[in-house]
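*Asks:* Compute the structure for the input listed below.
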Amino acid sequence: MQHESQLQASDKHANLCHTARTLEENRAELALIWDGVRQAASEISEEESHLHHLLEDVILSRESLTESLAARLARRLSREDMLRAELEPLLFGILDTNEQLVQSAAWDLQAIYERDPACQSALEPLLFYKGFLAITAYRVSHQLWLDGRKALALYFQSVVSEIFGVDIHPGATIGCGILLDHATSVVVGETAIIHDNVSILHEVTLGGTGNEVGNRHPIVCSGVLIGAGSKILGRVTIGECAKIGAGSVVLEDVPAHKTVAGVPAIIVGESCEENPAMDMNQRLSDE
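*Replies:* Okay, here's the model as predicted:
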């Protein structure tokens, strides 16, 4: 109880996700994304008979992205501890009650499709990309955390870590339009904050620096690109549209639109692009 009492959550209510659109606009865009997913699933089902059962179960027999997400996560996360027959209704109930979770997942799908040249449709992350599935499961566990169901939230964190190799604490605050590219060994600590439209590659850690309590994990602002293997430690702020070079260890704040690299990381120049998260350019400079 003492540990919880020292958590300072004043900056954990960042203005994240969907604020630039009306509810009607959000729902209209969600419908377009879902229609695209269903169309791609229908085409693949006709072309590849071995995937027909999966596509029928997860997408073609479903009326909404909400149902589809619940079915896909249940297929991947069910085990002896919690069978699919119990897990899928639980997931659906959480997603259906909290519409913003499904909208966030839809924007994540769109972000992956737009930023990853290997991705040919928004269907592919839903079926195959563990980064998308891991962050969607995090969104469910985060809602459970907010609802006071912390034991169940930690259960989901544990299962996702085992299955996908991605460890995101349910207390972390994460916006939408997030790309976890490859995602293996990504770690996000309890008090971390990730704003909208951030791209994070594999083996990235947003961690603490020891056994301190309170707000002890990084804040990552919108438009940031974090290169593979980077470690960002402590309550540092990564400014808007900054870039973290692969393999860097960041221990201090990074100003907006700056590129840092090295161990420990130092500023090596301006970000080469207006929005590094969108461009996914790993260069440290224009030279």
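*Asks:* Please make it C-alpha for all contacts and neighbour counts, starting now.
*Replies:* Noted.
*Asks:* Contacts only, for N275.
*Replies:* The contact partners of N275, taken as CA atoms under 8 Å, 6 or more residues apart in numbering, are 223-224, 241.
*Asks:* from those, which single one is nearest Q157?
*Replies:* V224 (24.5 Å; CA to CA).
*Asks:* Which residue is the nearest non-sequential neighbour of the closest one?
*Replies:* C241 (4.5 Å; CA to CA, 6 or more residues apart in numbering).
*Asks:* From S285, how far out is that neighbour?
*Replies:* Using CA to CA, to the nearest Å, C241 is found at 14 Å from S285.
*Asks:* Here is the second sequence; please produce its structure so I can put it next to the first one:
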Amino acid sequence: MSENSSSNPNNLCKSAHVSIDEVWDLLRERAQMVADREPQLCSLVFDTVLNRDNLGEALAARMSRKLSREDMSREELEPLLGEVFDSQEKIVNSAASDMMAIFDRDAACDSPLEPFLFFKGFMAMVTYRVAHHFWKVNRKSLALYFQSICSEVFSVDIHPAAQIGCGIMLDHGTSVVIGETAIVEDNVSLMHEVTLGGTGKTSGNRHPIVRTGVMVGAGSKILGRVEIGCCAKVGAGSVVLNDVPAHVTVAGVPARVRGKANNPAIDMNQRFECGQI
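*Replies:* Next comes the predicted model:
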């Protein structure tokens, strides 16, 4: 069976571009402000940002603090993550893109430092990206270990074989589930309790394709190898069982077309937009 049931090529990390150096400068600037204002957070910001030389080192420090446990201590985990981030610039760039996507779209986010330090949706995406790397190089047991820890720590369960682009916002993150053969393109926003689930088939492409610019509302379930078209919007609490055209809003159980949509993942507009489709 082909990788993609659609004739359209996948747009993964092609339309979301940021400067790692600029993001790193923003992080350091805001981290210094936090250190000056909040002495109780000095240890955290110095360890994860101000004492680091680049974004890859910072990510290794932050994630090792969050993911370490008896199974794998920080002393084991940080060098492992550091090696991944040092050798895989694409992962660091993807993390920077995700960070800026949250900063740009989330009205509750005042700087890129906030998702880096505090937002579990962002940290879950970084963990997925590490797991995906290990899956691709056939270290599948280690990949599944990171998936398990991500589910336990962040309440986000993303199979390491899933294909996910850049500029991804998992808002809150809690109870997001993304299955093994799912494809999520660039600049997508997923609210909490979203499921990109399978149909129960034992093999083959059985999870959704979510195209660039899509927003999926809280609690929505998209099931099977359906395609959510570019810049479509899925209303909160919907159950999607069939393909969704580009630039429309769907809602309901089962989901039906309710109106148009423009650029919902970026605008984060939850309302239905009436008008001719």
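*Asks:* Comparing C241 and S285 of structure 1, which residue is more hemmed in?
*Replies:* C241 (28 against 13; other CA atoms under 10 Å).
*Asks:* which residues of structure 2 fall in helices?
*Replies:* Along structure 2, counting by DSSP state H, helices occupy 20-37, 42-45, 55-67, 74-87, 89-105, 113-118, 120-136, 140-154, 264-267.
*Asks:* what's the closest of these to R206 of structure 2?
*Replies:* helix 120-136 (18.4 Å).
*Asks:* isn't I102 of structure 2 right next to P115, touching?
*Replies:* Yes. Using CA atoms under 8 Å, I102 of structure 2 is in contact with P115, at 7.2 Å.
*Asks:* Return every residue with contacts to both of those two.
*Replies:* The contact sets of I102 of structure 2 and P115 overlap at C109 (CA under 8 Å, 6+ apart).
*Asks:* Have a look at the two and say which one is more surrounded.
*Replies:* Neighbour count, other CA under 10 Å: between I102 of structure 2 and P115, I102 has more, with 27 against 19.
*Asks:* Relative to D35 of structure 1, how far out is whichever residue in structure 1 pairs up with that one?
*Replies:* Correspondence of I102 of structure 2 to structure 1, assessed by TM-score structural alignment: I112. Per CA to CA, I112 of structure 1 is found 17 Å from D35 of structure 1.
*Asks:* Next up, the contacts around the match of I102 of structure 2.
*Replies:* 119, 122, 125, 178-179.
*Asks:* Could you identify the buried members of those residues?
*Replies:* 122, 125, 178-179 (16 or more other CA atoms under 10 Å).
*Asks:* ok, whichever residue in structure 2 pairs up with P89 of structure 1 - how many residues close by?
*Replies:* Superposed on structure 2 with TM-score structural alignment, P89 of structure 1 falls opposite P79. Applying other CA under 10 Å, we find 15 other residues in the vicinity of P79 of structure 2.
*Asks:* Skipping its backbone neighbours, what lies nearest P79 of structure 2 in space?
*Replies:* Spatial nearest neighbour of P79 of structure 2, excluding adjacent residues (CA to CA, 6+ apart): A60 at 7.6 Å.
*Asks:* if I look at the aligned partner of that neighbour in structure 1, how far off is D96 of structure 1?
*Replies:* Aligned by TM-score structural alignment, A60 of structure 2 pairs with A70 of structure 1. A70 of structure 1 is 9 Å from D96 of structure 1, where distance means CA to CA.
*Asks:* Between the two, tell me which one has more neighbours.
*Replies:* Legend: neighbour count by other CA under 10 Å for A70 of structure 1 and D96, higher for A70 (24 against 16).
*Asks:* need the contact list for that one.
*Replies:* So A70 of structure 1 contacts 88-89, 91-92, 95 (CA under 8 Å, 6+ apart).
*Asks:* could you redo the last one with a cut-off of 7 Å?
*Replies:* 88, 91-92 (CA atoms under 7 Å, 6 or more residues apart in numbering).
*Asks:* Kindly report the same for C231 of structure 2.
*Replies:* With contact set as CA under 7 Å, 6+ apart, C231 of structure 2 has these partners: 212-214, 246-247, 261-264.
*Asks:* Next step: these restricted to strands.
*Replies:* Applying DSSP state E to those, no entry is found in strands.
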